[in-house]
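Engineer: Next come a sequence and a model predicted from it.
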Amino acid sequence: MIVDLPSTTTSQVNKKLVELRESGGAVALGRVLTLVIVTSDGAEVEPALQAANDASREHPARVIVVAAGARQAAARLDAQIRIGGDAGASEVIVLRLYGPLADEGAGSVVPFLLPDTPIVVWWPSDAPDYPAKDPIGALAHRRITDSAAEEDPIGALRARARSYVDGDTDLAWTRLTSWRALLTASLDLPPFEPITAATVTGAGSSPSTDLLAAWLASYLEIPVRRVEHSRGPGIVSAVLERPSGNVEIVRPDGRSGTLTQPGQPDRTVALHRRDLRTCLAEELRRLDPDEVYENTLPGLTDIVRGEEPQETGTQEAPEQAEQAEQHT
């Protein structure tokens, strides 16, 4: 069910929510958190809501979307309430703010926050340079950004590192979970030798590639080269150097990779890019600070950028590269 409330007030929206709760039974109960989605472009609303609705099946929530409209317009609040099949396992409130109200998102959100539940704020793109000091971000226990969706992904990532506060995270980091798990598991097999150096290769605009290199530099305390690869989408490979032979994961097509290590047969491993819904659901599972992410950020200054590798027979077809996303 979708209910539109044009030219309304927060009081009228809350009143309508109560009416819907009374007429629909328990559709508005059982929420475990409040998810606030802040968008600066109306086109972002539906994709972000789809990801939130899918994630809500694991994390029932009240979802509040703040969409800034034209600042030159007269002050106006247009609202929309979605429940039932149009809201997944959540209830959704979309607030479109016009004129002077476009800069008053925090004041518009506060009347709809669920009492005694954690608050998570997510910027699908165009996040503030200092999320914790943003008026809406200051309300939250967790703040989710996505540097890969920014106009300058690497610059945005470095801004996040400078402004980090407990509770901050980035979906560019969440996309690394499979890579980190595979690399960690590979070191649990013999020979048990120290890693002396590492090389991480990926697209120049991929913040996930930078974060993977920084993670290795921070936790292994080794020199790490970050190589730009213009023809490979996202992360292309990670190589860990050790005396008896290298551990290598190579993913040329953005879908599956090959794990190579001394004394073991080559293995094909699933390394599909993680979709937005999966990444968001993972971040909503934890509401405490991510210490590993925090400890990784300083490593961004330790990685050394290298030259693009020579072209080999493992390069993906041009048409595959054009279809693949460039940031993961």
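Structural biologist: Alright, I've got the coordinates. Residues are numbered from 1 along each chain as shown.
Engineer: CA only for contacts and neighbour counts going forward, please
Structural biologist: Noted.
Engineer: pretty sure Ala48 is touching Pro124, no?
Structural biologist: Yes. Taking contacts as CA atoms under 8 Å, Ala48 lies within contact range of Pro124: 6.9 Å.
Engineer: which one of these two has more residues nearby?
Structural biologist: Pro124 (24 against 20; other CA atoms under 10 Å).
Engineer: Enumerate every residue touching that one.
Structural biologist: With contact taken as CA atoms under 8 Å, 6 or more residues apart in numbering, Pro124 is in contact with Ile37, Val38, Thr39, Glu44, Ala48, Thr145, Asp146, Ala149.
Engineer: repeat that with 7 Å
Structural biologist: Thr39, Ala48, Thr145, Asp146 (CA atoms under 7 Å, 6 or more residues apart in numbering).
Engineer: With Ala52 as the reference, measure out to it.
Structural biologist: 11 Å (CA to CA, to the nearest Å).
Engineer: structure B:
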Amino acid sequence: MIVDLPDTTTSKISKSLVKIREEGGAVALGRVLTLVIVTSLGEEEDAIEAANDASREHPMRVIVVSTDAHDDGSTGRGARLDAQIRVGGDAGASEVIVLRAYGAAASDQEGLVTGLLLSDAPVVVWWPGAAPDDVSASDLGRIATRRITDSSNQENPKEALLKRAASYKPGDTDFAWTRLTLWRAQLAAVLDQPPYLPVTAIDVSGASDSPSTLLLAAWLRHQLKVPVAYGTLSRAANGSSGIHGVVLTRENGPIELVRDIPNVARLSQPKQPTHDLALPRRNLRDCLAEELRRLDPDDLYGEVISQGLAELLETNDSAGDPV
């Protein structure tokens, strides 16, 4: 069910939620958190679809704050708030409140959502697109337990990662990191097998627009404390805009995990048969569901973004390698 509330207020939205609950039986019982999605006008639906899918694992209230990215409220344009409430089959296992704010109404995002938050429930804020330089200091970031960004959707992913590193606070995370889960698990599993020889050098390659590749290199540099050569490829090099491969050099030979074609990686190790592994690029739903499984800070991400990234860039810059 979808209920449209044109030119409304937060108070009217709250009353409408109560009415829907009483008349239709939709309840907030079992909601474990409030997810606030911050988007530009007209760019809401992909994020809402991902949240609806993730809500089947994490029942929640979803509040979408949609504003004109080019209107900071100082233009003198009349303030207006249009809302839409979605429940039942249109909202997965959640209830979705879409707030489309115009003019001065868009300048106070915290005020828009405060009266709609579930009481005594954690607040997670997600910026699927453009995000503030310092998300923890933003209006919505200050009230959030977790703050999710996505550097891959920025015009300059590397610059976006550097901003995340400079402003990192516990509770921050980035989907560029979440997309590494399968790669990190596979590489850790390989190194957890005999002959347990130390890694002496690492080579990581990926598309030039892939912040995940940069974070993977930073993670390996931080965890293994060995030099990491980082190279970029064009999208056409492997049909993917993400990670291409990792080569770990040990005394007995290299371990190679290479994704030459989308979704499938080839694992080769000394004196062992070559294996093909499923290694797809993770979608929004999978990334969001994983991040919502934990509401405490991701300490490893914090170390990699604030320490490992600097270690990687310093080493490669001094060596003249492209990053």
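Structural biologist: In hand now; what should we look at? Just so you know, these numbers come straight off a predicted model, no measurement behind them.
Engineer: Superpose the two chains and report the TM-score.
Structural biologist: Here the TM-score for the pair of chains, by TM-score structural alignment, normalised by the length of structure 2, is 0.92; 307 aligned residues with a CA RMSD of 1.3 Å.
Engineer: which stretches of the stretch 151-300 of structure 2 form strands?
Structural biologist: Taking DSSP state E, counting those that start in this stretch to define them, one finds strands in the stretch 151-300 of structure 2 at 172-174, 199-207, 228-233, 243-250, 253-261, 264-268, 275-278.
Engineer: Need the winner for burial among these.
Structural biologist: The highest mean neighbour count among the strands of the stretch 151-300 of structure 2, using mean count of other CA atoms under 10 Å, belongs to strand 172-174: a mean of 25.
Engineer: Show me what that strand is packed against.
Structural biologist: strand 146-149 (3 or more CA pairs under 7 Å, 6 or more residues apart in numbering; DSSP states H and E).
Engineer: tell me, the strand it packs on lands on which residues of structure 1?
Structural biologist: Under the alignment (TM-score structural alignment), strand 146-149 of structure 2 falls on residues 142-145 in structure 1.
Engineer: outside of that stretch, which residues touch it?
Structural biologist: Residues outside stretch 142-145 of structure 1 that contact it (CA under 7 Å, 6+ apart) are 119-124, 127, 131, 137, 167-171, 287.
Engineer: repeat that with 6 Å
Structural biologist: Val120, Val121, Trp122, Trp123, Gly167, Asp168, Thr169, Asp170 (CA atoms under 6 Å, 6 or more residues apart in numbering).
Engineer: and the counterpart of the fourth one in structure 2, how far is that from Arg282 of structure 2?
Structural biologist: In structure 2, the residue paired with Trp123 of structure 1 is Trp127, using TM-score structural alignment. Separation of Trp127 of structure 2 from Arg282 of structure 2 (CA to CA): 17 Å.
Engineer: The residue positioned nearest the centre of structure 1: what's its closest spatial neighbour, skipping adjacent residues?
Structural biologist: Nearest to the geometric centre of structure 1 sits Leu171, at 1.8 Å (CA atoms, centre = their mean). Ranked by CA to CA, 6 or more residues apart in numbering and with sequence neighbours excluded, the top spatial neighbour of Leu171 of structure 1 is Asp146, at 4.9 Å.
Engineer: My read is that the one you found contacts Thr169, right?
Structural biologist: No. Asp146 of structure 1 is beyond contact range of Thr169, at 8.4 Å (criterion: CA atoms under 6 Å).
Engineer: Just the helices from structure 2, written as ranges.
Structural biologist: Under the criterion DSSP state H, helices of structure 2 are mapped to 10-24, 45-54, 109-114, 157-167, 175-178, 181-191, 211-224, 284-292, 299-303, 309-319.
Engineer: how about those helices in CSV, adding distance to Ala93 of structure 2?
Structural biologist: Shown next, in CSV, are the helices of structure 2 (distance: least, CA to CA, whole Å):
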stretch, distance to Ala93 of structure 2
helix 10-24, 14
helix 45-54, 7
helix 109-114, 20
helix 157-167, 32
helix 175-178, 23
helix 181-191, 25
helix 211-224, 30
helix 284-292, 13
helix 299-303, 29
helix 309-319, 38
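Engineer: Looking at those helices, which is nearest to Val98 of structure 2?
Structural biologist: For the helices of structure 2, distance to Val98 of structure 2 was read as CA to CA. The smallest value, 9.2 Å, belongs to helix 45-54.
Engineer: what does that closest one contact?
Structural biologist: Ala91, Gly92, Leu284, Arg285, Ala289.
Engineer: Could you do stretch 273-281 of structure 2 as well?
Structural biologist: By CA under 6 Å, 6+ apart, stretch 273-281 of structure 2 touches Asn263, Val264, Ala265, Arg266, Leu267, Ser268.
Engineer: and with 10 Å instead?
Structural biologist: Stretch 273-281 of structure 2 is touched from outside by 179-180, 182-183, 186, 240-243, 256-259, 261-269, with contacts defined as CA atoms under 10 Å, 6 or more residues apart in numbering.
Engineer: In structure 1, which residues correspond to that stretch?
Structural biologist: Counting by TM-score structural alignment, stretch 273-281 of structure 2 corresponds to 265-273 in structure 1.
Engineer: again, but for stretch 219-232 of structure 2
Structural biologist: Using TM-score structural alignment, stretch 219-232 of structure 2 pairs with 215-228 in structure 1.
Engineer: What is the burial count for the match of Trp123 of structure 1?
Structural biologist: 22.
Engineer: Among the contacts of stretch 142-145 of structure 1, give me the pair with the biggest separation.
Structural biologist: Trp123 and Gly167 (13.9 Å).
Engineer: Would you mind grabbing the residues shared as contacts by the two?
Structural biologist: Common contacts of Trp123 of structure 1 and Gly167, defined by CA under 10 Å, 6+ apart, comprise Pro131, Arg143, Ile144.
Engineer: between the residues you listed, which is nearest Arg158 of structure 1?
Structural biologist: Pro131 (13.2 Å).
Engineer: Please report how far the nearest residue to that closest one once chain neighbours are set aside lies from Val165 of structure 1.
Structural biologist: Counting by CA to CA, 6+ apart, Gly137 is the residue found nearest to Pro131 of structure 1 once chain neighbours are left out, at 5.5 Å. Taking CA to CA as the measure, Gly137 of structure 1 falls 11 Å from Val165 of structure 1.
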